[in-house]
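Engineer: Structure here, sequence nowhere to be found:
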């Protein structure tokens, strides 16, 4: 069985996209996933499954759509892939809460960063299936827009480290 980390897109504990983590755990267990654990109430779940990645995503996406009444994006990484995302952080000396990896389904286009707008003090770099952003002055006032990242979901390096640790346990 493979350990997977599912990162849900546009999920939070209040307002739009509300999904209690207990509900997410139950959905994963109903899908037959084992050792289900959530991390932070923002749509992060670690579990094991014998299914192929596409089947895992489809099983979870169908349950989420039934729950939410609309499609909810799911991006998957294996434990090894999540560890690699953490290791590949191009801004290792920056505080973990100021660096995010925007997770994508496929590799970002080579020119993805050229199409970014609203850039001030942010630094960006392409990853394998991620776009890294260092928000030097914090995210609160950033106006950065990266069109290639629209279908992705971001997690800060602190969260990525926690997920990698959970997945390796």
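Structural biologist: Sure thing, it's come through. Nothing here was measured: the structure is a model prediction, and the numbers come from that model. Residues are numbered from 1 along each chain as shown.
Engineer: Please count neighbours and contacts with C-alpha atoms only from this point.
Structural biologist: Fine.
Engineer: Pull out the buried positions in the longest helix along the chain.
Structural biologist: Longest among the helix segments of the chain by residue count, using DSSP state H, is helix 53-68. Of the residues in helix 53-68, 53, 56-57, 59-64 count as buried by neighbour count, 16 or more other Cα atoms under 10 Å.
Engineer: how about those residues in TSV, adding distance to residue 101?
Structural biologist: Rendered in TSV, the data for the buried residues of helix 53-68 read as follows (distance: Cα to Cα, whole Å):
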residue	distance to residue 101
53	20
56	22
57	20
59	25
60	22
61	22
62	25
63	26
64	23
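Engineer: hey, where'd the helices end up in this protein?
Structural biologist: With DSSP H, the ranges of helices along the chain come out as 21-30, 53-68, 79-87, 157-168.
Engineer: how far does the longest one sit from the chain's center?
Structural biologist: From the chain centre to the centre of helix 53-68 is a distance of 15 Å (Cα atoms, centre = their mean, to the nearest Å).
Engineer: if we can go back for a sec, how about residues contacting the longest helix of the chain?
Structural biologist: With Cα atoms under 8 Å, 6 or more residues apart in numbering as the contact definition, helix 53-68 has outside contacts at 17, 27-28, 31, 49, 70-76.
Engineer: before we go on, here's another structure to hold up against the first:
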């Protein structure tokens, strides 16, 4: 009797692709790259670099490095990737300090980090100067409430400065996308 290898569902979040004609990564090719790495049940969500897949591997950081190398080999440019499993995404959603159910998806965002940024990175940001926009730092995630949306957010600009992000891979998703990725990584079968 052969023991079946148990798989886990993951979401891969690619940073900075398909924006303004730069770093074009067609979703069909992204699916193909993931399948070529041996992952199963591959599907993409939107055109902005969200993919869900199953893998028997258990190290999200190693999966991210493997995907980055495969994408660079395939496309010829580096794409920063973060890989999160379903429980991690659910934990991010459950820990949201803002009333997500009461807000429009465009008003709430999560910036996922490859590692926990220290509080000193945010010391120069005068949060009161950006009200009613607000942010809260969580476990390798930053929650941003931007009532007018990300495109008009001055706080988002401040949070994207090199003093905050240097040396850490980070990628942002609106709350609608976060909720959908939680759903997709929670699916069975």
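Structural biologist: Nice, thanks for sending it over. Small disclaimer: the values here were computed from a predicted structure and weren't measured.
Engineer: Now do the contacts for the residue of the first structure positioned farthest from its centre.
Structural biologist: Relative to the centre of the first structure, the most outlying C-alpha is that of residue 120, 24.0 Å out, by Cα atoms, centre = their mean. Applying Cα under 8 Å, 6+ apart, we find residue 120 of the first structure in contact with 142-144.
Engineer: From those residues, list the buried ones, please.
Structural biologist: The neighbour-count test (16+ other Cα under 10 Å) marks residue 144 as buried among the contacts of residue 120 of the first structure.
Engineer: mapped onto the second structure, which of the contacts of residue 120 of the first structure hold?
Structural biologist: Mapped onto the second structure and checked by both residues aligned by TM-score structural alignment, their matches' Cα atoms under 8 Å, the contacts of residue 120 of the first structure keep the contacts residue 143.
Engineer: Any idea how many residues pack against residue 84 of the second structure?
Structural biologist: If you count neighbours by other Cα atoms under 10 Å, residue 84 of the second structure ends up with 23.
Engineer: roughly how far apart are it and residue 50 of the second structure?
Structural biologist: Counting by Cα to Cα, to the nearest Å, the gap from residue 84 of the second structure to residue 50 of the second structure is 11 Å.
Engineer: Kindly state which residue of the first structure is aligned to residue 116 of the second structure.
Structural biologist: Across the two structures, residue 116 of the second structure finds its equivalent in residue 107 of the first structure, going by TM-score structural alignment.
Engineer: count of neighbours near the spatially closest residue to its match that is not a sequence neighbour?
Structural biologist: Spatial nearest neighbour of residue 107 of the first structure, chain neighbours left out: residue 129 (4.2 Å); criterion: Cα to Cα, 6 or more residues apart in numbering. Other residues within reach of residue 129 of the first structure, judged by other Cα under 10 Å, total 19.
Engineer: Next, the buried residues of stretch 16-35 of the second structure.
Structural biologist: By 16+ other Cα under 10 Å, the buried positions in stretch 16-35 of the second structure come out as 16-17, 23, 25, 27, 30-31, 33-35.
Engineer: go on, stretch 157-165 of the second structure?
Structural biologist: So, applying 16+ other Cα under 10 Å, buried residues of stretch 157-165 of the second structure: 158-159, 164.
Engineer: buried stuff in stretch 39-57 of the first structure?
Structural biologist: So, applying 16+ other Cα under 10 Å, buried residues of stretch 39-57 of the first structure: 41-49, 53, 56-57.
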